[in-house]
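>>> Output the structure for:
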Amino acid sequence: MTSRVSWSARLRYSFDKSMAGGTVALMGWLALVVLSLASAAGLFLALTHIGPAGSGPLDLRESLWQATMRAINAGPVAGDQGWSYRAVMLPVTLIGIVAFSALIGVLSAGVDAQIERLRKGRSKVLEQDHTIILNWSSSIFDVISELVVANQNQPRPRIVIMADKDKVEMEDEIAAMAPRLGRTRIICRRGAPTDLSDLGIVSPQQSKSVIILSPEGDEPDAQVIKTILALIHDPNRRTEPYRISAEIRDGANGDVARVVGGSEVQLVLADNLLSRIVVQTSRQLGLSAVFSELLDFEGCEFYSHPCPELHGETFGDAIQAFNTSALVGLSSRDGKVQLNPPMDTIITPDQTLVLIAEDDSAIVSSLTRSPQIDRSVIQQSRARPRPAERTLILGWNRRGPNIVTELSRYLSPGSRLVVAAKIPDLAGTLADVPLIGDGVVLETRVIDTCSKASLETLDIAACNSIIVLAHSDQLSAQAADTRTLITLLHLREMADRSGRHINIVSEMADIRNRELAAVTRADDFVVSNKLISLMLAQASENPHILAIFGDLLDEAGSEICLRPVGDYVSLDGPVTFFTIAEAARARGETAFGYCRPRDGAHGATNPGGVVVNPRKSEALDYRSGDRVIVLAVE
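Below is the predicted model of the structure:
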């Protein structure tokens, strides 16, 4: 049985619903109160013929006007004449003061609410050809800095950031950490990148590219994959494919991300990438500076460039056809890249050239064979024996197992690999880690790597090389780097005391600590966040870069090696890089730069004295200690 509801209850319910309309509804009710009061007073004045003393009665229109002015402005009531007229206008003025004050309060609250909404960053972005960054991590500042450089030639560069973080906090941190934005405008929005409605705020349909960072917190790879899924399968997505670059920490999750994203996603497998760079850097000191130079938008970059005039030429001959750029590989029509292919490989019409150049417009080929090759100074290749080594890994993080496996690939039979870290079950952690090298002995030691007494038990002087890993899994970036610095200081003091030079490569979590770490005189630093940021930024601008670095870091292909220049040419006088490139070509290698000690005259502005893609026709005096950068099979 339905109970009857009184009309007063229904009116109250209707009033409650109207009040739920927010600021506009409140303004409407207050305006209605003021106008109703003024209308009633004006009608009463007109009917009773009451008017100001000395002016006589007012008509209806004038009565309504006078009553309305008294309701919204208390000032004129003081000048009213005649007690009858005052008796009518005074209540109108008092009630009008209350109602109008409430109206001002509602307006103020509405403006405050709108400002707060804007502060929360929930308004839709109306931009075109912008770069979107989803999620927030310590890598974001390096990504922004690189995109600013990449977009210098764009008319209206825009970067839109969305993360589940306060908009003002994001803006403040960006202003502090990446202040040099030039003409680039940063737009921050708060939202969940895995939510379809929130993704619509940043207008991905009109974007140029999307970068998905690995977020801080639990299960970051799952969040990245869900974000890719939301972008790709959004019912309102555009028909053209997206250009998405995404960071995946665990390589095991890469296959799932590829299935979800298909050809629209380029994946940066962070842990696999960093593990290989750390290992290769420990074998080739100075390599991290080469990687940074190749990934940085300032200077030379990789380009995939068609060159019909070289079709039918061998790769080895085509190397010498470029003076201001460096040919390093070939790319097939399906996007597969082969760096440093066999020198007798014929360049076919379905292939493009992979070159290192300062700009796409600087790539100019000449089929005229260079006369600037001095074959008399070219040295013959000599095989170097690889003795057994003792390698020490200090510290531990999630990349440790990959580093152990990758490092064992390079060690000669009889080599010893010692892993020391403050991990209770370190031996159990490494029990299932595969060792690829034959005859490599793995040892584990549970010690505090910041304790000098503990380090003394490891026979540091007997080590050929040491890798110091950042404790980035358990500690913040700054705390992890502090422990790394303490370990490096102890190691350098112990090495100095032994009178031996020990190759020390350290992983740093924050690029800002690299200069501080220079006092430890470590041979090289791999800044993990910086390299991942560079790779993500490059992938968002260059669709071929991940295929290039995939082949570069593949154990089955060629890799970057830094070898003494004296192994290639004699150092008796000036030599052109054409000659060095020819000496490398005779060994099946591709030369594309050189490196000299940090106090060298050439390339002093580059980290580690690295010069990538030098002008081949320029003759330089190379010295003992200078190294040539080549692509070779290790």
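
>>> only C-alpha atoms for contact and neighbour calcs from this point on.
Fine.

>>> Just the helices from the stretch 51-200 of the chain, written as ranges.
In the stretch 51-200 of the chain, the helices defined using DSSP state H, counting those that start in this stretch lie at 60-72, 83-120, 140-150, 167-177, 196-199.

>>> can you put these in a markdown table and add mean neighbour count and distance to V526?
Putting these into a markdown table (neighbours: other Cα atoms under 10 Å; distance: least, Cα to Cα, whole Å) gives the following:
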| stretch | mean neighbour count | distance to V526 |
| --- | --- | --- |
| helix 60-72 | 20 | 70 |
| helix 83-120 | 16 | 37 |
| helix 140-150 | 22 | 15 |
| helix 167-177 | 15 | 20 |
| helix 196-199 | 17 | 34 |
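
>>> can I get those in JSON lines with distance to T352?
Listed next are the helices of the stretch 51-200 of the chain as JSON lines, based on distance: least, Cα to Cα, whole Å:
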{"stretch": "helix 60-72", "distance to T352": "77"}
{"stretch": "helix 83-120", "distance to T352": "48"}
{"stretch": "helix 140-150", "distance to T352": "23"}
{"stretch": "helix 167-177", "distance to T352": "39"}
{"stretch": "helix 196-199", "distance to T352": "36"}
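
>>> Tell me which of these lies nearest to F578.
Nearest to F578, of all these, is helix 140-150, at 30.2 Å by Cα to Cα.

>>> Check which helices and strands the closest one sits against.
If you count contacts as 3 or more Cα pairs under 8 Å, 6 or more residues apart in numbering; DSSP states H and E, helix 140-150 packs onto helix 528-541.

>>> tell me what the helix it packs on is packed against?
helix 140-150, strand 209-212, strand 244-248, strand 265-269, helix 270-283, helix 287-295, helix 545-552.

>>> would you list those in TSV and tack on distance to V610?
As requested, the helices and strands packed on helix 528-541 are exported to TSV (distance: least, Cα to Cα, whole Å):
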stretch	distance to V610
helix 140-150	19
strand 209-212	29
strand 244-248	28
strand 265-269	25
helix 270-283	14
helix 287-295	6
helix 545-552	18
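
>>> for the ones you listed, which one ends up most surrounded?
strand 244-248 (a mean of 26; mean count of other Cα atoms under 10 Å).

>>> any idea how far D496 is from T444?
25 Å (Cα to Cα, to the nearest Å).

>>> more crowded one of those two?
Ranked by neighbour count (other Cα atoms under 10 Å), D496 and T444 place T444 first, with 17 against 12.

>>> Doesn't the more buried one lie inside a strand?
Yes - when DSSP: H, G, I helix; E, B strand; the rest coil is applied, T444 is found to be in a strand.

>>> Please generate a structure for the following sequence too, so the two can be compared:
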Amino acid sequence: MSLDSESPSPSPSTGRDWFFPSPSFIHSSHHHLPRTPTRRFSTYPRARRPYDSDPKHSSFQTLSPPTDPKYAGIRRRVDFARRTQRSDHRHAVSPSNPQKFEVTSSLGNKSSGIGAFQLNKVRWRMAFLLPILITAFSSLLHKIFSYQNQIIDLQVSVSKARAIIVLAEDGNADQSDARALRTVLSLTGVKEGLRGHIVVELSDLDNEVLVKLVGGDLVETVVAHDVIGRLMIQCARQPGLAQIWEDILGFENCEFYIKRWPQLDGMQFEDALISFPDAIPCGIKAASYGGKIILNPDDSYVLQEADEVLVIAEDDDTYSPTTLPTVWRGNLPKDFIVPKSAERILFCGWRRDMEDMIMVLEAFLAPGSELWMFNDVPEKEREKKLIDGGLDINQLVNISLINREGNAVIRRHLESLPLESFDSILILADESVEDSAIQADSRSLATLLLIRDIQAKRLPYREAKIFQGHRASISQGSWIGEMQQASDKSVIISEILDPRTKNLLSMSKISDYVLSNELVSMALAMVAEDRQINDVLEELFAEEGNEMHIRRADLYLQDGEELSFYEVLLRARQRREIVIGYRLANAEKAVINPPGKNEKRRWSLEDVFVVIAEKE
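Next up, the predicted model:
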């Protein structure tokens, strides 16, 4: 998908779809800056006046009264009319000519002879330096007035922009959100009014209410820290989901789009599902419900006039409905219910929204699950932080909290944990270093390597011997090979802030990952393009409603069965799910919105499908 670029025209107010207000805009005034009077100096020779020979009138005059401290460093100005007499003055000072010329300062002092000549040289140098200083000062004034005009132009751009993005700043979360609040206040006060909406990146969920209160209907918020925390939990429970989210949130593959199709009026949603060869319908923007977006509606829902269809497609102009194809529905395998089992999860590090992540896990996990929290925050202080954040530990039903104190980058501390017994491990960007992306990523990377090495050393002897048989294909004694084997036993999700760290993890293939800054930037861009998408993302990340799942193929088909994607799609509807893509057994990446949806292919039970379904 292509993003609109800025117009090359001189005025920034035309052709601009997105606008990023700078801090200077927040504090700027709507009025013009006061115009500073410019002192002008002439470098042209002055006609000699009749009274120049009068001792009362000096050839050197002060720029300002001697008492003015502003010009205390500049005392005299050279009379350029004396320039033509320089040669005569030099000849006048000689043994054969005892007559001496006089130079009178503005203070009435007199100098004579060679000393006066040296003083005159200094003053001549000042005369040539002054134009340079004047030129520099004029350039500075020009920049000031140009900057003033830029501020005025930016205010015009704000009023005409289709979307305004307010980015969070590094540092303290509350200070960053306070700056965002001031920005929203400034934007809502623009006298020309705003044509577009404001997308605000916040750092703390508790500050969202206040920003929405100030911005009203103009504002869409994306709470970066909260989104990443919820996404980490989803990806830890379903390996491979991080890559799928990168594909959907990015602008290089398929994204969400909403559009009105009058030819679909009166059609059931089940039929609309197979009406788009180049897109996959996921929901309806129902006009009868005030424009609310309904994800994964019932098959029996009938599209009404003014309803819009939410789809996943490559671009907003690459899809359209066609003639309804004939698709065989078929039957699901009999035993398709997947029972939820208790899980054991480890958190390494401490986040400021730890209480929110615990409540999300409480909603997702089955009864009897355990959450181990390993960090260097004292246990009593942890409990106080959780209570202050609004978590009632006594109300937890599905999970029990187990606290362990230690440093996640010290091996002997990590060795005290049963690392081989966890279903998933989340390495969090610790609160103490989250302001520095490099420091946080270095800590996360060190923790990851230590955990994988400890897990590899604790592998059962039989499995280690089996692994020795094919380890030569990697390299003899390869530590990466051992860690890759350990990664098959448990999932590790690392919260990564810097893209360069992502490349290291991608090459090693010893961990799934979540790239915080990139994913948040993608979400902000998508909401800037269409603010309605924010409601879709909020539901997919929330504890209730629908979310992304990765399902086994045996839930929908038999081993070796030949089915088209449309046929798999209709079978999944019997489970109230929407299949949006698949990942083959021998493939590294999933295919979202595949082409040739009506072409049959042979499926394997090792394949998996990506679906949108209600949370279990």
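
>>> looking at the helices and strands packed on helix 528-541 of the first structure, which is closest to V611 of the first structure?
So among these, helix 287-295 is nearest, using Cα to Cα, at 8.4 Å.

>>> The closest one corresponds to what range in the second structure?
The aligned range for helix 287-295 of the first structure in the second structure is 241-249, by TM-score structural alignment.

>>> ok, average deviation of the matching stretch from the first structure?
After superposition onto the first structure, the mean distance of stretch 241-249 of the second structure to its aligned counterpart is 1.3 Å, using mean Cα distance after the TM-score superposition for the first structure.

>>> Give me the residues contacting that stretch.
231, 234-235, 253-256, 512-514, 519, 522-523, 526, 548-550, 589-590, 592 (Cα atoms under 8 Å, 6 or more residues apart in numbering).

>>> give me the stretch of the second structure that stretch 584-595 of the first structure matches.
Counting by TM-score structural alignment, stretch 584-595 of the first structure corresponds to residues 572-583.

>>> so how far is T135 of the second structure from the aligned residue in the second structure for V24 of the first structure?
The equivalent of V24 of the first structure in the second structure is T38 (alignment by TM-score structural alignment). For T38 of the second structure, the distance to T135 of the second structure equals 11 Å [Cα to Cα].

>>> one step back: so the match of V24 of the first structure lies in a helix, does it not?
No - T38 of the second structure: not assigned to a helix; according to three-state DSSP it is coil.

>>> What residue, apart from its backbone neighbours, is nearest it spatially?
Closest residue to T38 of the second structure apart from its sequence neighbours, by Cα to Cα, 6 or more residues apart in numbering: S138 at 8.0 Å.

>>> For V210 of the first structure, see how far away the most centrally placed residue in the first structure is.
Against the mean C-alpha coordinate of the first structure, by Cα atoms, centre = their mean, the closest residue is V143 at 3.2 Å. Distance of V143 of the first structure to V210 of the first structure, given as Cα to Cα: 12 Å.

>>> Map H27 of the second structure onto the first structure.
Counting by TM-score structural alignment, H27 of the second structure has no partner.

>>> ditto for S494 of the second structure
By TM-score structural alignment, S494 of the second structure lines up with S506.

>>> Hmm, V265 of the first structure is touching P241, no?
No - V265 of the first structure is beyond contact range of P241, at 9.5 Å (criterion: Cα atoms under 8 Å).

>>> Count the residues that sit near G79 of the first structure.
9.

>>> quick one, strands of the stretch 301-450 of the second structure?
308-313, 344-348, 369-375, 399-405, 424-427 (DSSP state E, counting those that start in this stretch).

>>> Make TSV out of those and add distance to S186 of the second structure.
Below are those laid out as TSV (distance: least, Cα to Cα, whole Å):
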stretch	distance to S186 of the second structure
strand 308-313	34
strand 344-348	40
strand 369-375	41
strand 399-405	44
strand 424-427	38
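
>>> Among these, which comes closest to I533 of the second structure?
The nearest among the strands of the stretch 301-450 of the second structure, by Cα to Cα, is strand 308-313 at 9.2 Å.

>>> give me the stretch of the first structure that that closest one matches.
Aligning strand 308-313 of the second structure against the first structure (TM-score structural alignment) gives residues 352-357.

>>> Now check the second structure for the residue matching L430 of the first structure.
So, by TM-score structural alignment, L430 of the first structure is matched to L386.

>>> I'd assumed E355 was in contact with its match.
Yes - with contact defined as Cα under 8 Å, L386 of the second structure counts as touching E355 (5.4 Å).

>>> For ChimeraX, what selects the buried ones among the contacts of stretch 241-249 of the second structure?
One line in ChimeraX is enough to select the buried ones among these; burial here means 16 or more other Cα atoms under 10 Å:
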select :231,234,235,253,254,255,256,512,513,514,519,522,523,526,548,549,550,590,592
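
>>> and the gap between R404 of the second structure and R452 of the second structure?
Relative to R452 of the second structure, and taking Cα to Cα, R404 of the second structure is found at 19 Å.

>>> What of C254 of the second structure?
Taken as Cα to Cα, the span from C254 of the second structure to R452 of the second structure is 34 Å.

>>> Equivalent analysis for V166 of the second structure, please.
Distance, V166 of the second structure to R452 of the second structure, by Cα to Cα: 39 Å.

>>> cool, and D607 of the second structure?
27 Å.

>>> Those two: who's more crowded?
R452 (25 against 17).

>>> just checking, that one touches S487?
Yes - using Cα under 8 Å, R452 of the second structure is in contact with S487, at 7.3 Å.

>>> Give me the common contacts of the two.
With Cα under 8 Å, 6+ apart as the test, R452 of the second structure and S487 both reach I510.

>>> Look up which helix or strand E567 of the second structure falls in, please.
Take DSSP states H and E as the rule and E567 of the second structure turns out to sit in helix 565-572.

>>> Compute the inter-axis angle for the next helix or strand after that helix and helix 241-249.
Using DSSP H and E, the helix or strand that follows helix 565-572 of the second structure towards the C-terminus is strand 577-583. For strand 577-583 of the second structure against helix 241-249, the angle by axes from the mean of the first three to the mean of the last three Cα atoms, to 10 degrees is 100 degrees.

>>> Distance from the helix or strand just after strand 577-583 of the second structure to the middle of the chain?
With elements assigned by DSSP H and E, the helix or strand that comes after strand 577-583 of the second structure is strand 591-592. Put simply, strand 591-592 of the second structure sits 24 Å off its chain's centre (Cα atoms, centre = their mean, to the nearest Å).

>>> Sweet, I'm off.
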